[in-house]
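Chemist: just to be clear, the model below is a prediction. Sequence and coordinates:
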Amino acid sequence: MRNILHYAFLFLTACIPSFLFSQQKECIKIDWSRHYGGTNQEIANDIQQTQDGGYIVAGFTRSVDFDVASNFGSADYWILKLDTAGQIEWEKTFGGTDFDIATSVVQTPDGGFAAAGGALSSNGQVNGSHGAEDVWVIKLDPSGNLQWQRAIGGFQNERAERIRNTSDGGFIVAGYSQSKDGDLTNNNGDFDYLMVKLNGSGNIEWQRSFGGSLADFGYDVRETSDGGFVMAGSTFSNNGDVGSNKGLYDYWLVKVDAGGSLLWEKSFGGSGEERAYSMITTADNGIAVAGSSTSSDDDLPGNNGSYDVWLMKTDAGGNLLWSKNFGGSSEDRAFSLGLTANQEFLLAGLSVSSNGDVSTNYGSKDAWLLKLDPDGNLLWEKNFGGTSEDRFYAILQTLDGGYVGAGLSASGDKDLDGNNGLQDLWVLRMGPDSLKFDLGADTSLCAGETLLLKVAQDSALYQWQDGSSNMDFTVSSPGTYWVEVNQEGCKTRDTINVNYIGDIPVQLGNDTVLCQGETLVLDTGIDGASYNWKNGTSAPTLPVQFPGTYWVEVTKDGCQFFDTIEVGFITVQLDLGKDTFLCQGQLLPLNVAQPDAAYRWQDGSTNPTYNIAESGLYWVEAGLGGCVKTDSIIVTFQTRPDTILADFAYICEDEGIWLDASQPAASYTWQDGSTNPKYKAVVPGKYSVEVTIHGCPFSDEVELRPCEECLYVPNVFSPNGDGINDLFQGFPGCEILNYRLLVFDRWGSLLFESFQPSSGWDGNFKGKKMDIGAYAFLIGFDYINNNKVKHQQRKGIVNLLR
């Protein structure tokens, strides 16, 4: 027996047609497409993603070759475990010699699997058959080995269409039944909805049948947030548990509590036929039901022809919220309803149409996939398959955001790379298309800049907002720019808004000239920016004190702006020099000539030169190019000091005399070459000194006379009344101060006392003439010598003659 896996890595790009050009479309590509089976017939009715990221598939096989290792009879349950790439990890068949079909599968919390469907067999692995076709539930371990099986039913026909895990660790099974014996206790006529609650070991906890006297087929069930269950399918009845019917078959929702007791039921549809095959509960506790419809009235918004895909949504109480139909003029059906992570709807089934909502058809029946937003609006649709019959019976979004559809294919071309027999079990994995590009975030450009938008894609066609078709576009003005890229039929659009920042004028001002000493503060006048000056500083202003070229670069909102200014300085050259001294008779010429300058002196004269011949404060104001500078000078003519040395002075034998020629800021040269301001003389004579003040020489001399010459005292006098030498007195040769004359006899008696040099002794004492003879005298006096007060005493003998 051959066990051959046929698969194809068809990296084909699928396109979502552009129904709504204002909305970004999702493009998908086929990651892989694999067909499984033998030379007879295989169909996948359900697929679920497993905990390891792979997949579990449930359906049936009628082959026993190629991918099918064994077969018990006509048709067997066929359970396949696939890895993430769709390769078979294991495959198992279950059943007996008759027709056994698996319709639903789940992975159980223990890592194993539970499958449900219908079994006509009553042998092989099917134990406990009740009659014709039974609901058959099997439990497998993680490797696909049978752990237990349960045949549920009565004498007539029952089939399970859905099995789901329940929150208590058990299972809820939905299908339909004709029996009211065996495991089943009730039937309202023909086929009824069948709901069976099993525990984790497959034992029946309760079972319920709902319906009317005609055929009612249950296809899907969901546990609700209140612990109860809601079941969806179709009803042809209008009695029994069915409150109403609007035409042929209607969608029928049945809500039960946790124990299976009926809470409410609602039918939906129009005057035609509606068949519900799949149901989900949404995050807002709503209920969405998918299937097909031929109606265009009542609960249906319209019909495109034959069977349309019909999706409706109700609230938790079964009240219709909205209703949407999709398709073309031929047959279009949905068999599976999925929900994405962001609450968008996936519808999978078949399409024969190639118009209306259907973009294309490869031939016969194609598998058809639709994606809707949470409000039921079509986002995109895409057909898959080949030129023969292909259809999806199951769809889901994978953990990584891709999509997996499962069903059957009789094709061996287009999206299929072959076929093993009549019909193969088919699994198609789809992922996001590589056709992704980004024009970038909305941006702002600087004046004069351009932006190159480039969206190069292999084998793509481009349409820009202006109709151009190059792979790139150069933006040079503000506006909204978009491009639609079509790569093998997949169209994707992106948009970018480009704003241009206006040219911000940086104005440092016109080139200018300043006067020396002035400061010019350069200010850009632009707030909220960064600044880069020529000298590297970054403050918004720059003080300028020197000539040169100054520039600044201002950056605001990512754009650079620039300005330059030339700054010159006018220098008025004016310097009268330092304050100075001149000697009498000298002349100081001041010359401040500078080309093109104008002058004004303190006396109003305007010549560039000025001669100074006398002491005073002199100033001049010079103007050049609007700049004015003033300078001044104090000129002092040095005059001869009023006194350098006295005309004469007295020198006594017992002491010298200091001659003082001191003058401010002067230098000295005495007659002997000494240079001190003072000179000590010890002998009478003439002394001279040259005093130089501020460069001007002045000479002077003094005569030093003997000390005796200051007061002459005679040693004889003759008081005889002849008017000659009649008095004994001192005769001053200089200015005398504090004068006192005392005369004594030889016995020391005081005969005479005088305090004025002009008052002398007349030779009498108390009116009596004194005898001729010698008398003693003592004279004390002060005198000024060389500007100093000196004291001197004289004593001696004076002779009195008559």
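Modeler: Done, it's in.
Chemist: C-alpha only now, for contacts and for neighbours.
Modeler: Fine.
Chemist: distance of S104 from M195?
Modeler: 14 Å (CA to CA, to the nearest Å).
Chemist: make that Y712, sorry
Modeler: 170 Å.
Chemist: name the residue in those two with the higher neighbour count.
Modeler: M195 (28 against 13; other CA atoms under 10 Å).
Chemist: what residues are up against the more buried one?
Modeler: Residues near M195 by CA atoms under 8 Å, 6 or more residues apart in numbering: I172, V173, A174, G175, Y176, Q207, R208, S209, G260.
Chemist: what about it, which helix or strand?
Modeler: strand 192-198 (DSSP states H and E).
Chemist: kindly report the same for V743.
Modeler: Residue-wise, V743 maps onto strand 736-744 under DSSP H and E.
Chemist: so N785 is in contact with L659, correct?
Modeler: No: the pair N785 / L659 is not scored as a contact, 10.1 Å apart, by CA atoms under 8 Å.
Chemist: distance check, L737 against H6.
Modeler: As judged by CA to CA, L737 and H6 stand 155 Å apart.
Chemist: for the host helix or strand of Q48, packing partners?
Modeler: Applying DSSP H and E as the criterion places Q48 in strand 42-49. Helices and strands touching strand 42-49, by 3 or more CA pairs under 8 Å, 6 or more residues apart in numbering; DSSP states H and E, are strand 55-61, strand 100-107, strand 390-397, strand 403-409, strand 424-432.
Chemist: closest one to M312 among the ones you listed?
Modeler: Closest to M312 of the helices and strands packed on strand 42-49 is strand 390-397 (CA to CA; 17.6 Å).
Chemist: report the angle between the closest one and strand 403-409.
Modeler: Strand 390-397 and strand 403-409 are oriented at 160 degrees to each other (axes from the mean of the first three to the mean of the last three CA atoms, to 10 degrees).
Chemist: put this next to the first one:
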Amino acid sequence: MRNFTIINIVVVVLLLLSGHISAQIVHPPGLQFSAACASPSFNSYNVSVNFEAALINPSNQFVLELSNETGDFSTPIVLFTSAAGAITVSGTLINFSVPTDIAGEAFKVRVKSTDPVATSSGSIAFPAYYKIQDTPFTINDLNSTGVYCSGGSYLLTIDNPGTGDNDSPLQYPSLTFNWFKETSPTTSDFVASGASLEVSEPGTYFVETNYGTCSSNSFSNRVTVSQASSGGTSNISSSLGNPFCSSQGLTTLTATSGASYQWFKDGNEIIDAINRTYETNESGVYSVNVTLGSCSTSASIDLDANQFTSSIDIPEAPVMNLLPASGTLTVTVTDTATNPEYEWYLNETLITGAINNTYEATQVGRYKAVIKQTAGCISSKEYLFEIQETFPDVPNIPNLISPNGDGINDTWVIPQAYISGTNTKITLISSQGEIVFQTNDYQNNWPVEALDFKDVNPVYYYIITTETQQTKKGSITVIK
């Protein structure tokens, strides 16, 4: 019995010595980094293998293992295995890459040898994250505001996929997220983790992908959430900003999320504008009523389309402008354009040298005046107008006119043989026998004033007496 006890003691001592020697053969690896903040564009790290060279056999291999995020090696991950006999000098650096689903603050690595069999203790703990998504992303459909009813809440979610080229981090199942509430323009408090956040306190919120102590560009836009009572107010966002340049197209107005919507412009209801968004390229005061459920809210925006105002001092087409007897018709455009430029066209041909806001027209034809705003919001406006002869040479005396302002047959235009300068007497008589117009200097301008249409398509009679006492008679039917 005594001999057995002694043998047992010797065996135990030898085993203890063997474990002590094994532990001393391979030392903890030396980290050549403080944190492993990997990404698709960078994933390369070095550690030094430290060992007692005299105790290592020629066929030995070194194996580098990674713990879990708490430093536990129960189920290690092999990061590197050397070729047999490849490493013979202590302090040799080996290179490795971290797994693409790694995330944590207290990882460790250790080294094992195969001949003799020995395992080092773990290295110094270090943070390690693989930043598979490292760009800004959107929440709340990129709407900067949210409103909830008293006693209720507002759900903030990460957009997936979102609009445009949004790189939603929800595409990567290995990622986790931390939500924050701003306490100042530069500080914030952690609120909760997860892909969404139920908000029941007013404030400005945002979310970041959880990459721990590793710096990252994976963060969301800010959303300001408020509590509304019935009749309270919220905000409207404009996709192109405010003011915006209408020449770039339509801007999208977006209201806070709700159950139903009704949009207004300048206080007037916009028919069928009952969605959360409304597109426009016009200036104006836009408002929306939003039903949230147990309460409602409204919002308003004074939208500036950065459009300049302008006008022209003669009637536009199709109304005809008569060339005066002087032979010149002066046309002027006025505007509020920034750094304006002007162009004038006659029959679609640019008029060389006409670069001012006033033009003296001496020819009949179809004109176009163009105003260009050349600074800020680049835009332009154009006006079309026509000029015809005051006394055109028509072949026949018309018996039909339509004084409705459309520029066609608005006045009774007769041959030049009977107009001003020919001393021809013109007499017009109503169907009741009343003289309604008489002149020896006709300007092709009857009716001079608006006619009182008591009858449908009234008929008038004309008597034209020339200087040589030649007479022409007929009727004129006036239609609306």
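Modeler: Great, that's in hand. Because the structure is a prediction, the values reported are computed rather than measured.
Chemist: TM-score for this pair?
Modeler: The TM-score (TM-score structural alignment, normalised by the length of structure 2) is 0.32; 229 aligned residues with a CA RMSD of 6.6 Å.
Chemist: circling back: in the contacts of M195 of structure 1, find the pair that's most separated.
Modeler: Maximum distance among the contacts of M195 of structure 1 (CA to CA): 15.2 Å, for Y176 and G260.
Chemist: which one of those two has more residues nearby?
Modeler: Comparing Y176 of structure 1 with G260 by other CA under 10 Å, the one with more neighbours is Y176, at 28 against 19.
Chemist: what helix or strand is that one located in?
Modeler: Per DSSP H and E: strand 171-177 holds Y176 of structure 1.
Chemist: and what of Y383 of structure 2?
Modeler: Using DSSP H and E, Y383 of structure 2 falls in strand 379-389.
Chemist: for that strand, buried residues please.
Modeler: S379, S380, K381, E382, Y383, F385, E386, I387, E389 (16 or more other CA atoms under 10 Å).
Chemist: what helices and strands are in contact with the next helix or strand after it?
Modeler: For strand 379-389 of structure 2, the following helix or strand on the C-terminal side (DSSP H and E) is strand 400-401. Helices and strands touching strand 400-401 of structure 2, by 3+ CA pairs under 8 Å, 6+ apart, are strand 471-478.
Chemist: in the strand it packs on, which residues are buried?
Modeler: Those would be S475, I476, V478, for strand 471-478 of structure 2 by 16+ other CA under 10 Å.
Chemist: what's the answer for stretch 548-559 of structure 1, then?
Modeler: Neighbour-count burial for stretch 548-559 of structure 1 [16+ other CA under 10 Å]: Y550, W551, V552, E553, V554, T555, K556, C559.
Chemist: surely the fourth one meets T564?
Modeler: The reference is to E553 of structure 1. No: counting by CA under 8 Å, T564 is not a contact partner of E553 of structure 1; they are 9.2 Å apart.
Chemist: wouldn't N178 of structure 2 be in contact with S188 here?
Modeler: No: taking CA under 8 Å as the definition, N178 of structure 2 is not a contact partner of S188, at 11.7 Å.
Chemist: more neighbours: which of these two?
Modeler: Per other CA under 10 Å, whichever of N178 of structure 2 and S188 has more neighbours is N178, with 20 against 15.
Chemist: that one: what secondary structure?
Modeler: strand (DSSP: H, G, I helix; E, B strand; the rest coil).
Chemist: quick check: closest non-adjacent residue to it.
Modeler: S193 (4.4 Å; CA to CA, 6 or more residues apart in numbering).
Chemist: next one: that neighbour from I312 of structure 2, what distance?
Modeler: In terms of CA to CA, S193 of structure 2 sits 62 Å off from I312 of structure 2.
Chemist: cool, and T233 of structure 2?
Modeler: 41 Å.
Chemist: before we move on, what about L79 of structure 2?
Modeler: In terms of CA to CA, L79 of structure 2 sits 79 Å off from I312 of structure 2.
Chemist: ok, now N178 of structure 2?
Modeler: 60 Å.
Chemist: and if you look at D302 of structure 2?
Modeler: In terms of CA to CA, D302 of structure 2 sits 27 Å off from I312 of structure 2.
Chemist: compare these two (neighbour count), which wins?
Modeler: Using other CA under 10 Å, the more surrounded residue of D302 of structure 2 and I312 is I312, with 18 against 15.
Chemist: is that one in contact with Y383, as I believe?
Modeler: Yes: counting by CA under 8 Å, Y383 is a contact partner of I312 of structure 2 at 7.4 Å.
Chemist: among the helices and strands packed on strand 42-49 of structure 1, which comes closest to Q792 of structure 1?
Modeler: Among those, strand 424-432 sits nearest to Q792 of structure 1 (CA to CA), with 136.0 Å.
Chemist: so what secondary structure elements neighbour that closest one?
Modeler: strand 28-36, strand 42-49, strand 403-409.
Chemist: can you pull out the strands in the stretch 651-800 of structure 1?
Modeler: 657-660, 666-670, 678-681, 685-693, 696-706, 711-712, 716-717, 731-732, 736-744, 750-754, 764-765, 768-769, 773-785, 788-800 (DSSP state E, counting those that start in this stretch).
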